[in-house]
Every structure is written in structure tokens, then in C-alpha cells.
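Peer 1: sequence below, structure please.
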Amino acid sequence: MNEQESKSKTNFLLTSFQKRTSSILLAIVIGLVVISFLFSSSQTMMMSAPDTIAQVGKHRIKIAEFERMFEQYVTMYSKMFGGSTLTAKQIESMGLKEKTIQQLINQKLSLILADKLGIHPSNTEIKEYIKELMKNSGHEFNVDTYKSLLRYQGTSPMEFEKNIKSDIALKKYQQIISNLPLTNGYMDAIKNFKSNVVNIDVFKLDKKNVEKHIPITDSEISTFFSDQKNVELIKSIFEQRKSSLDKPDEISASHILLRATDKKTDKDIEQEISALHKQLTTANFSDMANKHTMDPSGKDKGGSLGWFKKGQMTPEFENVAFATPIGKISAPVKTQFGWHIIYVKDKKPAYVATLDKHQKELAKEYLSRQKTEEIKKLIEEIKNEVTQSFKNKDYKKLEVLKEKYLAEYQKGLKVNKLDGISVNFEITPVQANQIFNGKVPEIHSFDNVLDFVIVNANNKEKLEVGKVEDKEKYDRQEQSYAISNKFNQELIELISKDIKIKQYNILR
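Peer 2: Predicted coordinates for the structure are as follows:
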């Protein structure tokens, strides 16, 4: 497709889509009332500012945006690897940096599409959105509190409000493309797919958990450490993981929060919390917190904050909390959120990991991972045990295997061909077809890179239409979302050919 054809197709899709959603767009445009709100004058931004990693049309992707999304990706993939810290090599091999940048580029392209559809959030909408955010976090809006919160987050009102404007535009864009019409014929076909189900039991095992059951003797560990290269190797692994092995000071605490309102000044609240403090005991703290605290997350929970580490709370709050002995109630303390009284329930001292304490377990983990043949053999033994247990309907044995190898085992699932199988694990479309098109009863075994999955297909049944709609919570909105998501992907792909996208090589 040449450039002219690409532009033509993009314009056609946008124009036809605008016609289908013209009433919605008109309502949005009419509702845009511009008022001033905490905005300083806009400044011209440099195309290649030092904090910019990419530019999509006029939209910059900043390092801070990248870091936030990159951290989300790393956390998600870390959980897939059993919660262990990902190495630089793993991050590189999975292309997490590239995935993060592409996701951010797609986000900016969606903003451009929103602009083409005439979605321009007003300052009034931004202000109301921020008020709602503060209300949901337990704060009445006022300019001083607002600016104080932003300072604590290390951002400016101008930058924050720009991000909020983008968030509103993206939400409106998603709302509009989610309202695609669906025919009755299409809905009937979907109902038919959903009504044909297979009843299955599933056993999934993370291969990483198998490695822990490969025996390593003290003699093997001693021989391993007799080579200085291996000593340095374990030292390097320890240094990479040390941050996840270290444990900072932690506190379990509850608090009561009071803050100024339209009717009460900060001075009034100071006097009120001082009077309340005199009535508090460790025995009545929970009931008093439920009655008086203005922290919505602590209501009906005795003001509980659970466990928190150093660096998670504001400095004023944290300093008092960590200085208060276990089982004691602090004096009132003032932060930008209001006045607090803190009840310290328990503490955990910091733990500093050392190589001496962890080198043996790290060596054992490394050596077990090298025994690939033993791992394969054990995996096959577990597969056979699981398969035989399914055949014998020995569900107690399956529970034992689940506990021993930290596996996932789910019984009595109803799945249909449309939704597929995605219950805490994923299988490929080819594997799914094998289950749905196969005989019953039948046992299917799928060997994936990170895990293996055994599916016991018990029987097939056809649900009544009423049960389909009730049990599966089927509605048009669900299908409309799936189709609009595909439509959005196609639009992004098309418009990306017309928009100048430039990446700056400042990430290493």
C-alpha cells in the first residue's frame, strides 16, 4: 500500500466512523466549556528535550512515562518467573524495553485519533476530574492541598493537568469506539458458540518449581566452590538479587485521620484531635477509628494501614510511626493530609542480606538448573502421575501433587470455543482446537516453554440459551468491546504510517 492509499484508507475509516458516532461527538463538543484552572502559560517544548525518549507527531514520550510502564511490565513478567528479580539478560531477551516503548507509541497514536474525532477535554472537565480523584483518595479539593500532593509526587500542576487531559481524551475515545453496532445474526452465532461447552479439569505446573526438587549434595556444592570462577559467579548472582533479598524496617499500624473542611479550620481540627487523643486506649482504638477517621480506606477496618515499609509514607508520618514503641499510641502528628494519631501494633526489623547467608542456596539453585536431563525426567514422571490420577479419578493424589510442586489445579470448569481456555494459564489456539474438536473423555498434555498443562476433557454439553445468558453474563457490550478493540488496532496501524515517529537513543 503506497502512502496516498494509506492516507485515503485512514481518512475513509475515520470519516465513516465519525458518521456512526456523530451524535456522541456532538454531545461531547457541546459540553466543552472552557474556564481557567491553575494553568500557567504554555511553553514551546524542544523536539529533542533531554527527558524525551520518543516523539509521536507532536506528542512526546518522556522518560518518567517509560519508567512507570516499564516497571509494570517487569513486575508482571517477574511474577511469571516465580517472583524472582529479572536479570538484565532476561529483560533483554523478552524485549521488555521495546514492548514498553511500542505500547507508549500506540497510546500517543490513540490520542491523535481522539483529536481527529474532535475530542478536546475542557479545563472544566479537567478540574472536575481532579476533584473526583482527590475525593476518592479521601481529600477535599483546595489549591494548597492539591499543590502539596503534586510536590510530594515530584510533578508540577501544568504537567499533571496535561496528563489528566490525555487520560480524559483516551477514555472518551474508548467510549466512542465501544459503541459499534452488532447485528442480531451475529449475536445468534455468538450464542451458539457459547452454548457448546466442554467440562474440563486442569493441572498446570511451572517448570521452575520442578528444579527445586532436584537433589544437590553438600559434596557437589563444595566441589562447585573449589573453582574460583564459580565463587565469582555466585557473587555476581547475589549482587543482582540483593535488593530483593534485603528487607527494610516494617511496621503494622492503624491511624485516625482528621482534616480541615469547609466548616472546620485546621485550628479546629487540631483542638478536636487533641481532645480525641485523650480518650484513646489500645482497647478502644479500633472502634474510635471506625467512628472518627476521615480516611475512607480505614473506615470499618479500625483505621488499619496493614504493614508498610520505610519510604512508603510521608516523612512526618513515617518519623513518628517508626519512633513509637510497639503497643503504644503516638501524639497527634500533622502532615499535608491532615492530623493523624498512630497506633503501632508490631514491627519487623530490617534484614540485610549477605553473601555468606545466601551463597549456599544460590549455588544449589544454580546447580539444580544445570541438571537438564534430571529435570526432564522428573517432569515426565510428574506428567505420568497426573495423567494416571486423572484416569483413576484419584483427586486426592492430584491435591497432593499440587501442594508438593506448588502447581495449579482446578476442577469442574466449563469452557466454550469462543472464550477459549484462560484460567490462570494460556494455551495456543491449536491446542484449544485439539480440546474442543477431540473426543471425550480424553486427556491432553501440552508442553510449553515455562510450564506444562494437562487438561482432562470429561464431557461435552449444550447449555440452554437462558443459561448461556445468565451464567456467562453474555451481553452485546462484551462483544462490542472485542470488535471495537480490533477496530482500534487497525486504525492505529493505519495512522502510524501517516504520523512521523522518532525515537531518541538515550536509553541504554
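Peer 1: all contacts plus neighbour counts: C-alpha atoms, from now on.
Peer 2: Fine.
Peer 1: let me know the secondary structure of P215.
Peer 2: coil (DSSP: H, G, I helix; E, B strand; the rest coil).
Peer 1: let me see the contact set for it.
Peer 2: P215 makes contacts with S368, as judged by CA atoms under 8 Å, 6 or more residues apart in numbering.
Peer 1: now the spatially most central residue of the chain: how far from S148?
Peer 2: With distances taken as CA atoms, centre = their mean, Q72 lies nearest the centre of the chain, 6.2 Å away. In this view, Q72 and S148 are 26 Å apart by CA to CA, to the nearest Å.
Peer 1: one more, for comparison:
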Amino acid sequence: MSVDRFQKTGSGILVSVLIGLIVVSFMFSDYQSFTNKVGSSGTIAKVGSSSVKVEEFRNEYNRQIQLYQQMFGKELSQQDIDGLNLKNNALESVINNKLLTNLASEVGISAGADEVKQEIKEISYFKTDENFDIEKYKFILSRNRLTPNEFEENILTDLKTKKLQSIIKTFPISSKYMEQINTFKGQKIKATMAKITLQEMFKFVEVSKDEMDSFLKNDANLARVTSKFNEQKKQLDQPEQIKARHILLTTEGKDEEKVKAEIEDLAKKVTLKNFKEMANKFTEDPSGKTNGGDLDWFAKGRMVPAFEEVAFNMDAKTISSPVKSDFGYHIIMVEDKKAAKEAIFEDYKMQFTKEMIQNSKNDDAKALLEKVKVEVKAAMDKKEITKLEALEKKYGFLFEKEKEINRLDGTSGQLSLSDEQLRTLFEKSKTNASKEVQIFDEIAGSIIVQAAPFVGEEKNDNDNEQDKKVLSQAISNKLFQSVLTQLKNTTTIKRYGTL
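Peer 2: Below you'll find the predicted structure:
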């Protein structure tokens, strides 16, 4: 049983399903500050003539939070959410869904009332003893401020979108086309790549103290800085944290009284000096067997309540008596503690001021982007990998060395190339220009690539039916993404507010 298994996973939370149509309680406080920005209409974005409501965004945001919590086996901190970029991802997901919904309506895709009813009956959260429970259905919807008509309309929309996706992804592909695709997939080169974005450059733009002082003398600017601090204060506040270790004896499938006797005997033997050694020897938490039961630093809300209630009431450098939780019995050692610290405006005023000034210096950011491009290109020309890694560390851009690229899929790493960029790269790799560093300028920045010379095609006989099926599915997915990209390019999309 791992540490994450006994971390609190949340109780009484309705997990969202499908496109996040079951609304769960909004878990993070900055949601309200965001909804205040989008106006009384509650519209967060516009896709063509269709509005994206805050509720739609909220549903998808919560759905993604639930998904990652299940994946990681723990509740997400605000830092986790920011790192995963869940707010923007959720909004883009809703926009994509709206694009597909609009297209489904345009091409006449429909779903019947019976299909909607059947879809709802299959949702496990509305079942009691494996059967659909109408009262449970109504209760859950009412708790989430949804009427049956609203929910069923959402299900209808989702069914239409899923049908459209199915049509696109199962579009028939000829054998001849498959052969051509297979040939493309066999064309491979290796390349060193860097992607530098304009957005990344803003934070490296120089700002003097005189500029910041002058900026803050303007009352409107000071109000903007204050507003930004107030919006982020709850994330900046530092909660009380403790650094702890534990020894766990599980009770699942065991005689609980016997386990209790064992843990009480163990509690008499552990000391501050031998705790790590004893944890490695006796704990039944697999993740603690090699690190002395280390739980690292954590705040309230990460562990199960019974564990936290004891741990947060202990002094540093003390060991608890046995503690009972749903996972068994624990002995806790608190190594250190950090008191809660409320964020103070003065501590962040200059930081936010600097960021605002930096974000206004578009010309400076563009100039810095060009400077970094020149440095990266020069280092690639000379194959100075150490210099490239130093530049990556300094400016934080994406950098990958010796990555395999095939003509069909592009790179297998984090960096991706457009079809046109791939065509250019492969054409030049077959000529004397293969040694040249290629720079692909985009709206958001630039991709810089140095590819090894093309050495020929790798024979890729896909006689295996499973291989053909996988390749066909990959092509269908690529087609689906192309359709989505085309919809974005031909539809007016407006985003309101700031996430």
C-alpha cells in the first residue's frame, strides 16, 4: 500500500463523466475571481455564433482535475494545477467540443430521445443495485443545480459530437494510400531541435528600479498591481506544513487486534535516532521501505483526517503513539514544522510591478527572441551541445537533441513540426543544404532545427494485421486533428477574461 493510497481522495464528491456534465463542487477559490471578470452574461468565450458559458468551463475544469487526481492518486495542489495548465487546457477542450458540436449540427447529425435515455441509464452514478434510480438521478441533478431537461440536452449534444468523431475517425482509407503512408513512415532522420516562444522572453526583459518606482507613482498602475495581488493572495498564502515519516502496519485481511498489539510493541522500540531504520524494516507502505518512511513536506488536506489530526498537533522532533486510520496503524515522527504564513502585499508588490512592465515591452521581448535565436543557431552550427544546454537552462525553452523524426508523425519528443515544416526538412536533408540549420518562424516564436543528412528509407513492411490496424487508427486520429485545426482556422473564436 503506497503513501498515495492513504492520502485523502475526497469524500462526497461527484466524479464528472463524459464531457464533464455532472457538476462537482468547484474546488479552488480563484474560480470566483475569474467568473467576476467575464461579466453578468457568464460567457467565457465565443465560438462562431455559439457562446461558451462559465458553467461549461467549470464542468470541464473539474473533470480534468478529477482525471488527474485519479491518475496521481492524490488531490491536486494549486501548484499542480498551474503546472499542468489545467485552466487553459479546460477552456481549449470546451472550445474544441463547441467547434465539433457546431459542425455536427451543420452536417445534420442527430440523436434520438431513446439514445439519450439509454446513455443516461448507463451512467453508474445514477444507479442503485445496478439499476437506474430515477430518484437518485433527480437528487444528483438538483444538488448540482441542473434540471433534467438541461442535463438531457447536454447528453444529446455530446452524443451528436461523439457520432461526428466516430465518422471522422472511421473514414475509409484505401490500400494504396496506406502504402504511401507506410513509405512516409519509413523515411527517418535525426535532429537537434529548439523551440523558443515570444511569451517566454518577456520574463527575461530587463526592468530597472527607476522604471518600477515611476510605474507605481501612477495611481491606476498601483491599483492594477494591488488587484493582481488580491486575486492571487490565496495561492500565495503559505499553509502550515510538516515534514514527517511514518511506519504503517496494514489491517486489511488481518486480525486487527493482533496488528494493534504489534504496532504497540513497535512503538516502544522506535526512537528519533532509529526511526528511519525501523521504518525500512517494518513499514508495510512499499514507498516507505527504502526511504525510512519519508512523507516529505505536506499541508493539511493531503493525508486522511485521522492521520492529519494527530500529525498537525505534534511538536517537531517527536514520535506519536499508534494512530488508527482506514489503512491500518501508523507511528508518526514529525521532523520539522513550518508555520502558516499569510502573503503580504509589500512582499510581492515589486515582483508584480516588474511582470506588468515586462509584459508591456513587446519590442524588447521580440529583440531578445531574435538574440536568443542567433545564439542557438550559432551553437547548432558548431554542434556545441553544452552551449545549447546552457542556453536552455538560462531561457527555459524546449530543447531536444538527436530526436528521431519520421516523415509521417514528426518528432517523437515534446516538439512537433507542421506538415509543411516536415516537408521542407526532409527535402533539404537529401541535398547539400542538409547541414544548414533550419529556422521555422511562427506567430508565437521560432523552431530551430539541425537535422542529420537523410540516409535512405527504412523498409517498413506492415503485413501484420494488428500493425495495419494501429497505423490506420493513427492516420484517422491525424485526420481528426486536421479537421479540428481547420475548424479553428475558419471560425472566429473570442476568449473573454484572463484565466
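Peer 1: hang on, the earlier thing: helix or strand: which one has the residue nearest to the centre of the first structure?
Peer 2: helix 63-80 (DSSP states H and E).
Peer 1: helices and strands around that helix, which ones?
Peer 2: Applying 3 or more CA pairs under 8 Å, 6 or more residues apart in numbering; DSSP states H and E, we find helix 63-80 of the first structure packed against helix 96-116.
Peer 1: contacts for the helix it packs on?
Peer 2: Contacts of helix 96-116 of the first structure (CA under 8 Å, 6+ apart): 14, 56, 59, 61, 66, 69-70, 73-74, 91, 120, 166, 169-170, 172-173, 492, 495-496.
Peer 1: so where in the second structure does stretch 354-365 of the first structure end up aligned?
Peer 2: Under TM-score structural alignment, the counterpart of stretch 354-365 of the first structure in the second structure spans residues 344-355.
Peer 1: still on that earlier bit, please state the offset of the helix holding Q72 of the first structure from the chain centre?
Peer 2: Remark: helix 63-80 of the first structure is offset 9 Å from the chain centroid, using CA atoms, centre = their mean, to the nearest Å.
Peer 1: would you mind listing the buried residues in it?
Peer 2: 66, 69-70, 73-74, 77-78 (16 or more other CA atoms under 10 Å).
Peer 1: can you check stretch 433-451 of the first structure too?
Peer 2: 435-436, 440, 443, 451.
Peer 1: circling back: mind listing what's buried along the match of stretch 354-365 of the first structure?
Peer 2: Result for stretch 344-355 of the second structure [16+ other CA under 10 Å]: buried residues 348-350, 352-355.
Peer 1: ok, stretch 482-493 of the first structure next?
Peer 2: For stretch 482-493 of the first structure, burial by neighbour count (16+ other CA under 10 Å) applies to 483-484, 487-488, 491-492.
Peer 1: for M193 of the second structure, the count of nearby residues, please.
Peer 2: Per other CA atoms under 10 Å, the neighbour tally for M193 of the second structure reads 26.
Peer 1: hang on, it in a strand?
Peer 2: Yes: according to three-state DSSP, M193 of the second structure belongs to a strand.
Peer 1: packing partners of the strand or helix carrying E490 of the first structure?
Peer 2: Taking DSSP H and E as the criterion, E490 of the first structure maps to helix 476-495. When contacts are defined as 3+ CA pairs under 8 Å, 6+ apart, helix 476-495 of the first structure sits against helix 3-20, helix 96-116, helix 157-177.
Peer 1: now those as TSV including distance to L418 of the first structure and mean neighbour count?
Peer 2: Output for those, formatted as TSV (distance: least, CA to CA, whole Å; neighbours: other CA atoms under 10 Å):
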stretch	distance to L418 of the first structure	mean neighbour count
helix 3-20	27	14
helix 96-116	27	18
helix 157-177	22	17
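Peer 1: any chance of the ones you listed in TSV, plus distance to F322 of the first structure?
Peer 2: Listed next are these as TSV, based on distance: least, CA to CA, whole Å:
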stretch	distance to F322 of the first structure
helix 3-20	57
helix 96-116	37
helix 157-177	32
